[in-house]
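Novice: My questions concern the predicted model and sequence given below.
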Amino acid sequence: MAGFDDGKQQGVEVDFSPGAQIPLSGSSGQTAVTQALASAAYQDFPVQKLVDANDAAAVKPPKLSLFEPNLGEAYARAVQVRMLGGARAPLIQSFGTDPQVIVDHCLAASRIRKARDARLTAVMMLLGVLFLPGVLIWLLGFQLRRWLAGAQDKRAGAIGFAALALLAGVVILAAIQLPVNGVLAIYLRVMFVAPILGWFLAKRISERYARDLREFWSGLLSGGGPGARIPEAVPQDPNDEEAERLRKALVKLAAEQNSNIVFYAGPKGILGMGTRWGSWQLAEELTPAAGVDEINPFRSWDVIQSIHDQLRMLERGPLHTGGFPTPSIRHWVVSPVPEGAKGVSRPEGQEVSSFQVRDHEIQRICNEQQFGSGNRHYLGVQFVLWDGQLVLTLLITVTVLHHTLRIEVTGHALGPVHPLFTTKPSPKSKQVSKTVKFWETKSVPLPLVDAKEVVRLAARAPLTWFPPVLDYLGGKLALPEPFGLRHSWADKPWRHRFMADDALRAATPVLRVVHSAAMKVLAENGVATEKFGARSQFLSGQVQGATPGKPDEYGL
């Protein structure tokens, strides 16, 4: 049914009819990670920090560094194109987050920047086109400084500053002693001064919108803040094709997020759920119980259904303690893809509707597709903890080969997002020595938008109306594939003691419920349960000393 491909979009029929939208999944317990990932759309860090958070991401080098984007600009555009594009490749589900909220904030951040760029473009048109030679000279000076400064070389930076100062001196000298007179002389003098006036106007505009972007950034990471405003997603009239296209893309995103198909990529684990850290197997021979001539025929689905019903009682216990939160219990179809696959393909056909494999097909896979190629069935118990920072998934599968019944429980864990996404904005300042008590230092506030940033924003502004041109000149962010908002930026949970404890503690009660439910089905169908019971007791003792490992690598 499903496999891997080179990232090309597969045709899938999705119901995009208008009407009331019912939330497909609850958002409780997912707020922190959702807001952290959304805050990246407003950040003003260098884009390289995002690449450092995941080596699989990359930045296409700019042709001219004057046009390169910062982190927020590159992230917002890349996420919009990847998740809402008409010909986009399939996505990996983002468990523990609400991807639509993140995309909404990317759209909102782009809207704020578009309003800023409209004003900067007006300044560039007014003072740039009329005095184009002077603007080009100043831009050449700033680009020359960037070339000389490099990335981190302070000496080259000093040389670049000296070169810019020299250029300014030459410009002033030329403006004072011009070889021409009259109107042309006045124009040439104004041509050199007008860009400076435009710079001051651009600085005021840039600082105003920088404060707005930082307000959203800080508000999201503080647990509140204003919501995303995207009026372009609301059709203004029946012929508003752009708003309708955006609405359909958001509906498709929500449907794909709720898909019951996941992908197993070898040592990478199940994409979106994390790597497999533990595995416990109960496998014994099916023999008739004493006094029973023949086992009553049953199927794997009967055992799975019994386990499913018992798992619904996980949050209940004999003592009045906090205990388990209500878990998400779902039937999953797991499709294998190679470890290095650059894309996945979701199944299509009569057995699939809106990215969902139908119930009767899930039951068929559970009963019949247990050996050889093809997809497999797993029953999943998922806990979203720590406001979405920890996603624990325990998967149960039942197979029957010849006279052997095997029940396997595997643990998967997806840890917190990279600290980059939870870094709050801080006031820009620098430490300098005091005038009198020179052995002491003091903090001096710096402008929110410095000179070179103003020039970068003003230079980019007219090109923001032509995104392909801006991507070519300034470069763009290439997201890690197969892409999912949550797993692409997740760390391992084992460095956080309490998160690791939660992962280890969840396995024991789930394993016991699974074994108890399976024993009940076996006993009802005349199967001898002594061997199963002994094996279950052994596993029950083994899981109490569970330590995370790498079972997907099989020690090879």
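Specialist: Arrived safely. Numbers count the residues shown, from 1 in each chain.

Novice: For the rest of this, base every contact and every neighbour count on C-alpha atoms.
Specialist: Fine.

Novice: Which stretches in the stretch 151-300 of the chain count as helices?
Specialist: Secondary structure of the stretch 151-300 of the chain, counting by DSSP state H, counting those that start in this stretch: helices at 154-176, 183-221, 241-257, 300-311.

Novice: For the spatially most central residue of the chain, list the residues it contacts.
Specialist: Relative to the mean C-alpha position of the chain, the nearest C-alpha, by CA atoms, centre = their mean, is the one of Leu485, at 1.8 Å. With contacts defined as CA atoms under 8 Å, 6 or more residues apart in numbering, Leu485 is in contact with Leu37, Ile92, Gln93, Ser94, Pro99.

Novice: Just say helix, strand or coil for it.
Specialist: Under DSSP: H, G, I helix; E, B strand; the rest coil, Leu485 falls in the coil class.

Novice: The structure to be compared is supplied as follows:
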Amino acid sequence: MVTADVFDFSPGAQIPLSGSAGQKAATQALASAAYRDSEVAKLLDANSEWTVSEVKPPKISLFEPNLGEAFSRAVQLRMLGGGRGQVIQSFGMEPQTVVEHCLAANRIRKTRDARLTAVMVIFGLLFLPGVLLWLGAFQLRRTIAGSKDKRMGALGTLLLAALAVVTLIFLIKLPFDGFLGLYLRGVIVAPVIGWYVAKQISERTAKNLREAWDGLLSGGGIGAKVPETVPNHPGQTSAEELRKALHKLTAEQHSNVVFYAGAKGILGMGTRWGSWQLAEDLVSADPGKEIDPFRSWDVIRAIHDQLRMLERKPLHTGGFPTPSVRHWVVSAVGEGAKSVERGGTSEEEGFQIKGVELQRICDEQQFDSGDRHYLGVQFVLWDGQLVITLLITVTLLHKTMRIEVTGHALGPVHPLFTTKPSAPSKTVSKTFKFWETKSIPLPLVDAKEVVRLAVRAPFTWYPPLLDYLGGKLALPEPFGLRHAWADKPWRHRFMADDALRTATPVLRVVHEAAIGVLKHHGVDTERFGNRSLALSGQVQDVAPKKADLYDA
């Protein structure tokens, strides 16, 4: 492999780590969650102000999934499952890459679980009484150790050690001979041998998962291999269905229909932190003439052309990167809405509203119910960790024209997703220099984790039962990968500066383009110019506001 754009067709296609340049950090951070082995409850710490994830508790704690297992399965079902609801766009990242890494992580675990299932059949099913005895002991220890009282946790460990001693005595002083005696000894010994074999399998898989985790956050590593999308024979339909599901996900990602959820702002873009409105009457520059007719679309088109040149500057210095300038259709939904529906579009149309329909919404749907048109200029900065969006709308009501510019900012993904794996270790006192300590490395997979993986393995062939016994991750709705775990940008000084600095030049470009259109159509622009100068002073306020929270 020379570059990430080269494909490896053995046994599955090599998937690039990110579909767009400059958007790798957020994508790879979220994709790394598929390979993590920490507790699933830690994901709750990453809940954002827009959405809240939940973890459904297990019926039996031995079946409880870890973070990577729960995340991979939940994201795969939500993004690719049949009959799923529509998803929110993930600006600043490529959601398909995250989903593909979830598929790849599940495939690695599936291979491990197949081997662990064989171990459970050979060393467990044939010696079932002993396995049940050991599992009962581990479950008892896990239940007691889960107590907040540290003494109860120590008691669980003591009980497990006592069982091991009693088992050893029973093994030596067994009162039976012949086949029954050999079988009873096998009942005691076989689960221990099976545990050791399972530990080797689990260790190798844990190492592979952690290498993928570290590779993503280090900016290296290979992309996810998803052989499930490559059919093995002409009659295989599952690969084609998966390919279509990934194609639909990409189409939704590039949709120009977004949803305004009250105080939560535009889902996927973040809350509205600033709003600047220019509203004046349309008066003819020549009292003896009428104003030349024009539409909102004429003003929007002029603003669109000027915004595309934002990266140009009179001085040879650093400045704006090339922004994304798009026409958006905004649909209003309730703040507590659990689902969204892109009305008027279809999968075949790529979930897009464009052409004549887009112009109609811009010119006619400015009042009362219905979708609204906005022109958006979006900057994806900090390697995809910061998304700044400024939306412009033009309304013409009676003799008044209103030009509104609103600022939206979506911050970096939660720091939980950017932490690299660390080798397990414990700190102990030195033997002779007891006042000094040293760090002792621990195995990647401890005894209780081997038991958990071995117990779960046979049930992975029917995931709904495993979800019932072990609980699962409930994703927030309406769901979008980016805003579900996004942090506020205002905690990062430079990110906050970038968001605040962007508004002033954009506002001035918008006003300049709009006033140019008004002059061309014979409108007196003196009041518009005065109001524009006043807004240019207001936009330089150093503090963001909560523009969606009205004090009423």
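Specialist: Received it, and whenever you're ready, just let me know what you need. Please read all numbers here as calculations on a predicted model, not as lab measurements.

Novice: ok, back up a step: I'd like to know which of the contacts of Leu485 of the first structure are part of strands.
Specialist: With DSSP state E as the criterion, strands contain none of the contacts of Leu485 of the first structure.

Novice: of all these, which two lie farthest apart?
Specialist: Spanning the widest gap among these are Leu37 and Ile92, at 15.5 Å by CA to CA.

Novice: Find the residue closest to whatever residue of the second structure lines up with Ala254 of the first structure in space, skipping its chain neighbours.
Specialist: When the structures are aligned by TM-score structural alignment, the residue of the second structure matched to Ala254 of the first structure is Thr250. Leaving aside its chain neighbours, Thr250 of the second structure sits nearest to Gln96 (6.6 Å; criterion: CA to CA, 6 or more residues apart in numbering).

Novice: any idea how far that neighbour is from Leu466 of the second structure?
Specialist: 26 Å (CA to CA, to the nearest Å).

Novice: ok, the two, which is more surrounded?
Specialist: Gln96 (24 against 21; other CA atoms under 10 Å).

Novice: Translate that one into the numbering of the first structure.
Specialist: Matched across to the first structure, Gln96 of the second structure falls on Gln100, judged by TM-score structural alignment.

Novice: just checking, its match touches Lys252?
Specialist: No. In this structure, Gln100 of the first structure sits apart from Lys252 without contact. The criterion is CA atoms under 8 Å, and the distance is 10.2 Å.

Novice: Which residue in the first structure aligns with Ala118 of the second structure?
Specialist: Using TM-score structural alignment as the criterion, Ala118 of the second structure maps onto Ala122 of the first structure.

Novice: For its match, give me its contacts.
Specialist: With CA under 8 Å, 6+ apart as the criterion, no residue contacts Ala122 of the first structure.

Novice: before we move on, back to that, can you list the helices of the stretch 151-300 of the first structure in JSON lines and add mean neighbour count and distance to Gln356 of the first structure?
Specialist: Below are the helices of the stretch 151-300 of the first structure laid out as JSON lines (neighbours: other CA atoms under 10 Å; distance: least, CA to CA, whole Å):
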{"stretch": "helix 154-176", "mean neighbour count": "15", "distance to Gln356 of the first structure": "56"}
{"stretch": "helix 183-221", "mean neighbour count": "18", "distance to Gln356 of the first structure": "32"}
{"stretch": "helix 241-257", "mean neighbour count": "18", "distance to Gln356 of the first structure": "8"}
{"stretch": "helix 300-311", "mean neighbour count": "19", "distance to Gln356 of the first structure": "19"}
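
Novice: between those helices, which gets nearest to Trp277 of the first structure?
Specialist: Each of these was checked against Trp277 of the first structure via CA to CA, and the shortest separation belongs to helix 300-311, namely 20.9 Å.

Novice: on average, how far is the closest one from the matching bit in the second structure?
Specialist: Helix 300-311 of the first structure differs from its equivalent in the second structure by a mean of 0.4 Å after superposition (mean CA distance after the TM-score superposition for the first structure).

Novice: Tell me who's in contact with Leu379 of the first structure.
Specialist: Leu379 of the first structure makes contact with Ile304, His308, Ile329, Arg330, His331, Trp332, Leu395, Ile396, Thr397 under the criterion CA under 8 Å, 6+ apart.

Novice: three-state assignment of the fourth one?
Specialist: In three-state terms, and counting by three-state DSSP, Arg330 of the first structure is strand.

Novice: Can you find the partner of it in the second structure?
Specialist: Aligned partner of Arg330 of the first structure by TM-score structural alignment: Arg326.

Novice: Report the spatially closest residue to that match, excluding sequence-adjacent ones.
Specialist: Closest residue to Arg326 of the second structure in three dimensions, ignoring its sequence neighbours and counting by CA to CA, 6+ apart: Gly376, at 5.3 Å.

Novice: just Ala74 of the first structure next, same as before
Specialist: Leu477 (5.7 Å).

Novice: what are the ranges of the helices in the stretch 1-150 of the first structure?
Specialist: For the stretch 1-150 of the first structure, the helices defined by DSSP H, counting those that start in this stretch occupy 31-39, 48-53, 71-84, 99-124, 132-149.

Novice: Nice, that's everything, thank you.
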